[in-house]
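In: Got a predicted structure plus its sequence, pasted below:
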Amino acid sequence: MADEGKNTQEQEEGGKKKKKSKLFLIIILVVVLLIGGGAAYFFLVKGKADKNAEETVKEKKQAKVDAGIGPLYSLDTFIVNLADPGGTRYLKVTMQLELDNEKLQEEMDKRKPQIRDVILTVLSSKTYAEVSTAQGKLALKQELIRRINLILTSGTIRSIYFTEFVAQ
């Protein structure tokens, strides 16, 4: 009888061990499935987002190509002293402004003194260090575009093209 009690007890312990190992196996399986599903979802959603972003960039580039270069407005050469100490450095710039529409050329002709004043003011406020680098030239273009567009009413300046740029 004592042997039968031992066997029953061993069977109960063995059954508990089997239940625990099955439960552990199920938990591991669920965790692996969750991780796999999460990774698959992430890559699928990210892939769609990347494709949408690529399509948007392509559409913007195509719109720029379709729009082409707008009308160009030439300005006379500017020669200004730079804001460096001692006033021994100067800047000589010739530029063309890209307009967004044909009607803006008439306004540009009427506002030419205002536009020249804005450009002269901005150029003479710069130092040699600010305009001697490629980043400085890009920042100068952006500032000029922003300041000129503030006074225009019938359109905007899209871009500025330096056709001559000498800083000495």
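Out: Alright, I've got the coordinates. Please read these numbers as outputs of a predicted model, since none were measured by experiment.
In: Could you use CA atoms for every contact and neighbour count after this?
Out: Will do.
In: Please, where are all the helices along the chain?
Out: Using DSSP state H, the helices found in the chain span residues 2-67, 104-110, 112-124, 128-131, 134-151.
In: so which of these gets nearest Gln96?
Out: helix 134-151 (11.1 Å; C-alpha to C-alpha).
In: now the closest one, how far from the chain's geometric center?
Out: 17 Å (C-alpha atoms, centre = their mean, to the nearest Å).
In: One more: stretch 63-81?
Out: Remark: stretch 63-81 is offset 23 Å from the chain centroid, using C-alpha atoms, centre = their mean.
In: now what about that stretch, what contacts it?
Out: By C-alpha atoms under 8 Å, 6 or more residues apart in numbering, the residues outside stretch 63-81 that reach it are 87-102, 105, 120, 123-124.
In: go on, stretch 103-121?
Out: Contacts for stretch 103-121 (C-alpha under 8 Å, 6+ apart): 73, 78, 80, 99, 144, 147-148, 152, 154-156.
In: Output these as JSON lines; include the columns distance to Ala67 and neighbour count.
Out: Below are the contacts of stretch 103-121 laid out as JSON lines (distance: C-alpha to C-alpha, whole Å; neighbours: other C-alpha atoms under 10 Å):
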{"residue": "Tyr73", "distance to Ala67": "17", "neighbour count": "16"}
{"residue": "Phe78", "distance to Ala67": "30", "neighbour count": "16"}
{"residue": "Val80", "distance to Ala67": "34", "neighbour count": "19"}
{"residue": "Leu99", "distance to Ala67": "12", "neighbour count": "21"}
{"residue": "Leu144", "distance to Ala67": "22", "neighbour count": "22"}
{"residue": "Arg147", "distance to Ala67": "24", "neighbour count": "16"}
{"residue": "Ile148", "distance to Ala67": "22", "neighbour count": "17"}
{"residue": "Leu152", "distance to Ala67": "21", "neighbour count": "16"}
{"residue": "Ser154", "distance to Ala67": "18", "neighbour count": "15"}
{"residue": "Gly155", "distance to Ala67": "15", "neighbour count": "16"}
{"residue": "Thr156", "distance to Ala67": "15", "neighbour count": "19"}
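In: hold the first one in mind and look at this next one:
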Amino acid sequence: MANPATPQPAAAKRRPWLLIGIVLLLMSVTGTAAAVYLMHRNKSDAHRVKPPAPPVFVSMEPFTVNLADTDSDRYLHIGLALKVSDTTNQQRIVEHMPEVRSRILLLLASKQVSDLGTIADKHKLASEIRTLVDQPFGAGLPAQQVTNVLFTDFVIQ
């Protein structure tokens, strides 16, 4: 055992301060690393793109209509799906489905085979259907927001 009266070496007196210094240094490095990690994680979270909402569709029963050709009896069998902006528009269209079908039926019955022969003609028809369905169902009611008209069946006989 060491005698309390004997003086301790200078290195032994500095040892607690050295340990305190090392602990403070480790805490500082750990804190800095954690701060850098959290800042980087928050930046990468801000740059992430939210996945798009799932599409909303309104499926319709197929139409079979006589075409307006005067020289022969021709008909069109067509299936449609409407892509809409949200579920509110979907619900409004479903609630007014008889009116939607009537609008489309009248448009289709006015067409001739020559109006439907090319891809460009089909795109034009889709645009016309979209315009018809987008119209409000009554005074003071909002317009629908149909983003696309998709053909699921298209047969001219």
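Out: Now that the structure is in, tell me what you want to look at. Please read these numbers as outputs of a predicted model, since none were measured by experiment.
In: thinking again about what came up before, mind putting the helices of structure 1 into TSV with distance to Val166 of structure 1?
Out: Shown next, in TSV, are the helices of structure 1 (distance: least, C-alpha to C-alpha, whole Å):
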stretch	distance to Val166 of structure 1
helix 2-67	30
helix 104-110	25
helix 112-124	12
helix 128-131	10
helix 134-151	11
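In: out of those helices, nearest to Gln168 of structure 1?
Out: Of all the helices of structure 1, helix 128-131 sits nearest to Gln168 of structure 1, with 7.9 Å by C-alpha to C-alpha.
In: Give the aligned range of the closest one in structure 2.
Out: The aligned range for helix 128-131 of structure 1 in structure 2 is 113-116, by TM-score structural alignment.
In: Using neighbour counts, trim the contacts of stretch 63-81 of structure 1 to the buried set.
Out: Buried by 16 or more other C-alpha atoms under 10 Å: 90-100, 105, 120, 123-124, out of these.
In: Going by distance to Ala53 of structure 1, which of those residues wins?
Out: Relative to Ala53 of structure 1, the closest of those is Asp100; by C-alpha to C-alpha it sits at 26.1 Å.
In: Next, count neighbours for the residue mapped onto Ser102 of structure 2 from structure 1.
Out: Under the alignment by TM-score structural alignment, Ser102 of structure 2 pairs with Asp117 in structure 1. By other C-alpha atoms under 10 Å, the residues close to Asp117 of structure 1 number 13.
In: and Asp117 of structure 1, how far is that from Leu25 of structure 1?
Out: 79 Å (C-alpha to C-alpha, to the nearest Å).
In: Can you convert the contacts of stretch 103-121 of structure 1 into JSON lines and add a column each for distance to Gly38 of structure 1?
Out: Listed next are these as JSON lines, based on distance: C-alpha to C-alpha, whole Å:
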{"residue": "Tyr73", "distance to Gly38 of structure 1": "56"}
{"residue": "Phe78", "distance to Gly38 of structure 1": "61"}
{"residue": "Val80", "distance to Gly38 of structure 1": "62"}
{"residue": "Leu99", "distance to Gly38 of structure 1": "50"}
{"residue": "Leu144", "distance to Gly38 of structure 1": "49"}
{"residue": "Arg147", "distance to Gly38 of structure 1": "50"}
{"residue": "Ile148", "distance to Gly38 of structure 1": "51"}
{"residue": "Leu152", "distance to Gly38 of structure 1": "53"}
{"residue": "Ser154", "distance to Gly38 of structure 1": "53"}
{"residue": "Gly155", "distance to Gly38 of structure 1": "50"}
{"residue": "Thr156", "distance to Gly38 of structure 1": "48"}
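In: Between which two of these is the distance greatest?
Out: Spatial extent of the contacts of stretch 103-121 of structure 1 (C-alpha to C-alpha) is set by the pair Val80 and Ser154 at 29.0 Å.
In: Would you check the span in structure 1 matched by the longest helix anywhere in structure 2?
Out: Scanning structure 2 for the helix with the most residues, using DSSP H, yields helix 10-47. Helix 10-47 of structure 2 corresponds to no residue of structure 1 when matched by TM-score structural alignment.
In: I'd assumed Arg158 was in contact with Glu98 of structure 1.
Out: Yes: assessed by C-alpha atoms under 8 Å, Glu98 of structure 1 is found in contact with Arg158 at 5.4 Å.
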